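Colleague: give me a 3D structure for the following:
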Amino acid sequence: MDQTSLDVMAGFISFVIAAILFTAIGIMICKNKRSQTQATQDPTSIIVPTPNPKQTTITVEEIASFDPSLQISMSDIIAATKNFSADLVTSDSRLGIVYKAELPNGLKLAVKKLAPDAFQGFMEFRSELEILGKLRHRNIVRLLGYCIAGAERVLIYEFFEKGNLDVCLHDLFSDCARFPLRWQTRIKILRGVANGLAYMHALEKPIIHRDVKAENIFLDSQFEAHIVDFGLARMVKAEHTHVSTRAAGTMGYMPPEYEEGFTTATVKGDVYSFGILMLEVATGRRPNLPVSMNGETTSLLKWAKDMIAQNQAKEMLDPNIWVYGSTGLDDSKILE
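Modeller: Below is the predicted model:
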């Protein structure tokens, strides 16, 4: 890789750090302002479904499909996942486990079996589906339908060939990670995530994801990014920039006020998490793991700030990029 490319990458890293720092400062300023007005906040500004005790328990099977071509039942899902076989698990989170499913006609699906405590009640589950059903963007996962049978709740998504970004970056034994992602592909992925978040934040009732991280970014066969897992998302009125909910997120990606116990969700929180994701994609390091520097351990963000201060931006970049970064081969060709 020539000197010009190295300089461009170093400049990109510097931009990421600066963006994160400015976002963090803005968040802390807004946090102080919010703490002064939170006590007088109009409760009608928060979109929260009104619980109905009669709807908290489902005793019969309920099926909904948002794709006219998809007609499926819980028994079909059980058969397609081989009774939710551990061999078909593609990802796992506190909200549930995702399985690869294949119907008799060859259609591949991603089936998310929700954890019993993934939602506070059935009304919250319905609210989640209402949000997901309205999202239409190339960089946001498409919900195809859902099934409910007794206490079981299952979401049905389109299937993504490459799995999630976390696997592609860090799991050396995955099909996606057999060859490191080229720099151009990493930029494409980040641009897709940015476009998806911008779409959510610009809606008439903006949606705040609250858990932007590599595990929630899935990649299709062309390495196009798709944001998934809106279990922590909340819809807010256009005239307000926040909604109070319980604390949520993932250590390493969470903005400072989330880690300090403030549960007010903001668009800036998503932007901060996206900045951390950019840093992870560029460096190949997990944000929730400590980094060793000068015999001491520190966070990824502090390490990056120190490296920039010492004019070592180039040394921050993922060394795996160099392996295939100058071959001229497309990732989709390499991985065939």
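Colleague: going forward, measure contacts between C-alpha atoms and count neighbours the same way
Modeller: Will do.
Colleague: helices of the stretch 1-150 of the chain, residue ranges please.
Modeller: For the stretch 1-150 of the chain, the helices defined by DSSP state H, counting those that start in this stretch occupy 3-37, 74-80, 122-134.
Colleague: which one of those lies closest to K112?
Modeller: When those are ranked by proximity to K112, the top entry is helix 74-80, at 10.4 Å, counting by Cα to Cα.
Colleague: report all helices and strands that the closest one contacts.
Modeller: On a contact count with 3 or more Cα pairs under 8 Å, 6 or more residues apart in numbering; DSSP states H and E, helix 74-80 meets strand 96-102, strand 143-149.
Colleague: which strands and helices sit next to the first one?
Modeller: Translated: strand 96-102. helix 74-80, strand 89-93, strand 108-114.
Colleague: please identify the deepest-packed of the ones you listed.
Modeller: Among the helices and strands packed on strand 96-102, strand 108-114 has the highest mean neighbour count (mean count of other Cα atoms under 10 Å), at a mean of 22.
Colleague: okay, now L144: neighbour count?
Modeller: L144 has 21 neighbouring residues, counting by other Cα atoms under 10 Å.
Colleague: where do the strands sit along this protein?
Modeller: 62-65, 89-93, 96-102, 108-114, 143-149, 152-158, 207-208, 217-219, 225-227, 234-235, 242-244, 264-266, 291-293, 296-298 (DSSP state E).
Colleague: ok, back up a step: I'd like the helices of the stretch 1-150 of the chain as JSON lines, with distance to V271 appended.
Modeller: What follows is the helices of the stretch 1-150 of the chain, written out as JSON lines (distance: least, Cα to Cα, whole Å):
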{"stretch": "helix 3-37", "distance to V271": "7"}
{"stretch": "helix 74-80", "distance to V271": "36"}
{"stretch": "helix 122-134", "distance to V271": "20"}
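Colleague: which among those is found nearest to L169?
Modeller: So among the helices of the stretch 1-150 of the chain, helix 3-37 is nearest, using Cα to Cα, at 17.3 Å.
Colleague: buried set for the closest one?
Modeller: Of the residues in helix 3-37, those with enough neighbours to count as buried (16 or more other Cα atoms under 10 Å) are 9-10, 12-14, 16-17, 19-21, 23-24, 27, 31.
Colleague: would you mind measuring from I227 to K302?
Modeller: I227 sits 27 Å away from K302 when distances are taken as Cα to Cα, to the nearest Å.
Colleague: same thing with K112?
Modeller: According to Cα to Cα, K112 stands 36 Å off from K302.
Colleague: repeat that for E128.
Modeller: To K302, E128 is 36 Å away according to Cα to Cα.
Colleague: higher neighbour count, those two?
Modeller: When neighbours are counted by other Cα under 10 Å, E128 and K302 differ, and E128 comes out ahead with 18 against 12.
Colleague: re earlier: can you put the helices and strands packed on strand 96-102 in CSV and add distance to M293?
Modeller: Shown next, in CSV, are the helices and strands packed on strand 96-102 (distance: least, Cα to Cα, whole Å):
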stretch, distance to M293
helix 74-80, 48
strand 89-93, 31
strand 108-114, 39
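Colleague: thinking again about what came up before, which one of the helices and strands packed on helix 74-80 lies closest to F122?
Modeller: Here strand 143-149 is closest among those (Cα to Cα), at 10.2 Å.
Colleague: second chain to compare with the first, below:
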Amino acid sequence: MKSALMMILACLLAAAGTSSVAALFSINLSLTLDFYASTCPGAAAKIKEMVDAAVQTETRMGASLLRLHFHDCFGCDASVLLDDVLPSFVGEKTAPPNDNSLRGFEVINNIKTEVEKLCPGKVSCADILTVAARDAVVALGGPSWQVPLGRKDSTTANFTDALVSLPSPFLDLSDLADAFASKGFSTQEMITLSGAHTVGKARCGLFRQRAHSEGNIDPAYAAFLQSICPGTDGVGDDNLAPLDNSTTTDTFDRGYYLSLVGKKGLLHSDQALLPNGGSSSTQINTYNSFLLGSVSFFTDFSNAMVKMGKLTGPAGNVGQIRTDCSRVN
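Modeller: Predicted coordinates for the structure are as follows:
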């Protein structure tokens, strides 16, 4: 049932087009690197301390925090952190792309609690999540980058927007490119941001079709996935496999791209980035650059993350500083 639902979501996203979605997003021009220099100078250190502790306790949490940030953007307003208040308010947590997928909410809530003790009412949940994602990448051995700050927390969330705006794991290359282009990202930036899949795991329901039905996959890898994920919908749907099939599944590095070259991309949308060895000069040049070493990937990934973190929702950078990330004030 979940697999069928995800296929429907893929069709919804493709049907949504790019022109209408593009109009919903803009760049936040009010962010600055020193936004909390006088109002909460200790915030960055506290966030890093708590992210490091969370990743040390559970390595997978690093990937979970990064994924949580990705799903909050494109919008970067902490809307994904809001709990449902039934029957009056349904947030984004239970939208199919997020439900039983996103983790790390408690880590962000705990960080917020401690930051509030340092400087009440000053640091937004959106900024905490953005910084935490950067610190999670660093904790896993990846690059660091400067995070522009000053985001506001939204006072609402949009279930439907979460349903159609997040790129589906079943999309082909052209649809992926359109989805990212609608937010202002080039094909190279799309390939770069997809490198976040060098860490983390995905559930069987998202890769069952690839494991059992697709031809552009290494046969031994397909057999491995089939041992984890039976071909029958509803059986083993929550079984996990690493997104990066290299030997460094818990390290933020270029292993993801090595997996794709070997036709060992876990998700259809992963392997779609490199069909038949690459179908454009942009793909080939990007992969060649990344495969030569991690420096180019790290630089490009850092730049793309800064760009993504500047996206804002349809209302722009308006809202509040929540005292509790899971609910509006």
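Colleague: where does the TM-score land?
Modeller: Once superposed, chain against chain, the TM-score is 0.27 (TM-score structural alignment, normalised by the length of the second structure); 139 aligned residues with a Cα RMSD of 6.1 Å.
Colleague: re the thing from before, which stretch among the strands of the first structure comes nearest K314 of the first structure?
Modeller: Closest approach to K314 of the first structure among the strands of the first structure (Cα to Cα): strand 291-293, 15.7 Å.
Colleague: who's in contact with the closest one?
Modeller: Residues external to strand 291-293 of the first structure that are found in contact with it (Cα atoms under 8 Å, 6 or more residues apart in numbering): T297, T298, S299, L300, W303.
Colleague: okay if I get the helices and strands packed on helix 74-80 of the first structure as TSV plus distance to T185 of the first structure?
Modeller: Below are these laid out as TSV (distance: least, Cα to Cα, whole Å):
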stretch	distance to T185 of the first structure
strand 96-102	25
strand 143-149	25
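Colleague: nearest to L279 of the first structure, out of these?
Modeller: Minimum separation from L279 of the first structure across these (Cα to Cα) falls at strand 96-102, 26.5 Å.
Colleague: tell me which helix or strand N285 of the second structure sits in.
Modeller: Using DSSP states H and E, N285 of the second structure falls within helix 281-291.
Colleague: list the helices and strands the next helix-or-strand element following that helix packs on?
Modeller: Following helix 281-291 of the second structure in sequence order, the next helix or strand is helix 294-309 (DSSP H and E). Counting contacts by 3+ Cα pairs under 8 Å, 6+ apart, helix 294-309 of the second structure is packed against helix 187-194, helix 281-291.
Colleague: so which of these is the most packed in?
Modeller: Of all those, helix 187-194 carries the top mean neighbour count, a mean of 21, counting by mean count of other Cα under 10 Å.
Colleague: from the contact counts, what lies against the following helix or strand past that one?
Modeller: Scanning forward in sequence from helix 187-194 of the second structure by DSSP H and E, the next helix or strand is strand 201-203. On a contact count with 3+ Cα pairs under 8 Å, 6+ apart, strand 201-203 of the second structure meets strand 240-242.
Colleague: quick one: list the elements packing against the strand it packs on.
Modeller: The contact analysis (3+ Cα pairs under 8 Å, 6+ apart) places strand 240-242 of the second structure against strand 201-203, helix 219-228.
Colleague: what do you get if the cut-off is 6 Å, keeping everything else the same?
Modeller: Judged by 3 or more Cα pairs under 6 Å, 6 or more residues apart in numbering; DSSP states H and E, strand 240-242 of the second structure is in contact with strand 201-203.
Colleague: circling back to that earlier point, identify whichever of the helices and strands packed on strand 96-102 of the first structure lies nearest to L132 of the first structure.
Modeller: It's strand 108-114; of those, that one is closest to L132 of the first structure (Cα to Cα) at 13.7 Å.
Colleague: who touches that closest one?
Modeller: 95-102, 153-159 (Cα atoms under 6 Å, 6 or more residues apart in numbering).
Colleague: what's the farthest-apart pair in those?
Modeller: Within the contacts of strand 108-114 of the first structure, L95 and E102 form the most distant pair, 22.2 Å apart (Cα to Cα).
Colleague: in CSV: the buried residues of helix 3-37 of the first structure, plus distance to G275 of the first structure.
Modeller: Formatted as CSV, those follow (distance: Cα to Cα, whole Å):
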residue, distance to G275 of the first structure
M9, 15
A10, 15
F12, 12
I13, 10
S14, 12
V16, 6
I17, 8
A19, 7
I20, 6
L21, 9
T23, 9
A24, 10
I27, 13
K31, 19
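Colleague: which members of these are the farthest-apart pair?
Modeller: Maximum pairwise distance in the buried residues of helix 3-37 of the first structure, criterion Cα to Cα, is 32.8 Å, between M9 and K31.
Colleague: now do the helices in the stretch 1-150 of the second structure.
Modeller: 2-16, 19-22, 43-57, 60-72, 105-118, 125-139.
Colleague: including distance to T192 of the second structure and mean neighbour count, could those go into a markdown table?
Modeller: Formatted as a markdown table, the helices of the stretch 1-150 of the second structure follow (distance: least, Cα to Cα, whole Å; neighbours: other Cα atoms under 10 Å):
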| stretch | distance to T192 of the second structure | mean neighbour count |
| --- | --- | --- |
| helix 2-16 | 21 | 16 |
| helix 19-22 | 20 | 13 |
| helix 43-57 | 23 | 18 |
| helix 60-72 | 13 | 24 |
| helix 105-118 | 25 | 18 |
| helix 125-139 | 14 | 26 |
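Colleague: distance to L225 of the second structure for those helices - can I get that in a markdown table?
Modeller: Below are those laid out as a markdown table (distance: least, Cα to Cα, whole Å):
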| stretch | distance to L225 of the second structure |
| --- | --- |
| helix 2-16 | 16 |
| helix 19-22 | 34 |
| helix 43-57 | 26 |
| helix 60-72 | 20 |
| helix 105-118 | 29 |
| helix 125-139 | 26 |
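Colleague: out of these, which gets nearest to A241 of the second structure?
Modeller: helix 60-72 (12.1 Å).
Colleague: okay, angle between that closest one and helix 43-57 too, please.
Modeller: 130 degrees (axes from the mean of the first three to the mean of the last three Cα atoms, to 10 degrees).
Colleague: what angle separates helix 60-72 of the second structure from helix 294-309?
Modeller: Interaxial angle of helix 60-72 of the second structure relative to helix 294-309 (the same axes, to 10 degrees): 50 degrees.
Colleague: now the helices and strands packed on helix 294-309 of the second structure as a markdown table including distance to M6 of the second structure?
Modeller: As requested, those are arranged in a markdown table below (distance: least, Cα to Cα, whole Å):
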| stretch | distance to M6 of the second structure |
| --- | --- |
| helix 187-194 | 19 |
| helix 281-291 | 27 |
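Colleague: for A139 of the second structure, find the nearest of those.
Modeller: helix 187-194 (17.8 Å).
Colleague: just the residues contacting the closest one, thanks.
Modeller: By Cα under 6 Å, 6+ apart, the surrounding residues in contact with helix 187-194 of the second structure are A177, F301.
Colleague: since that was my last question, I'll sign off now.
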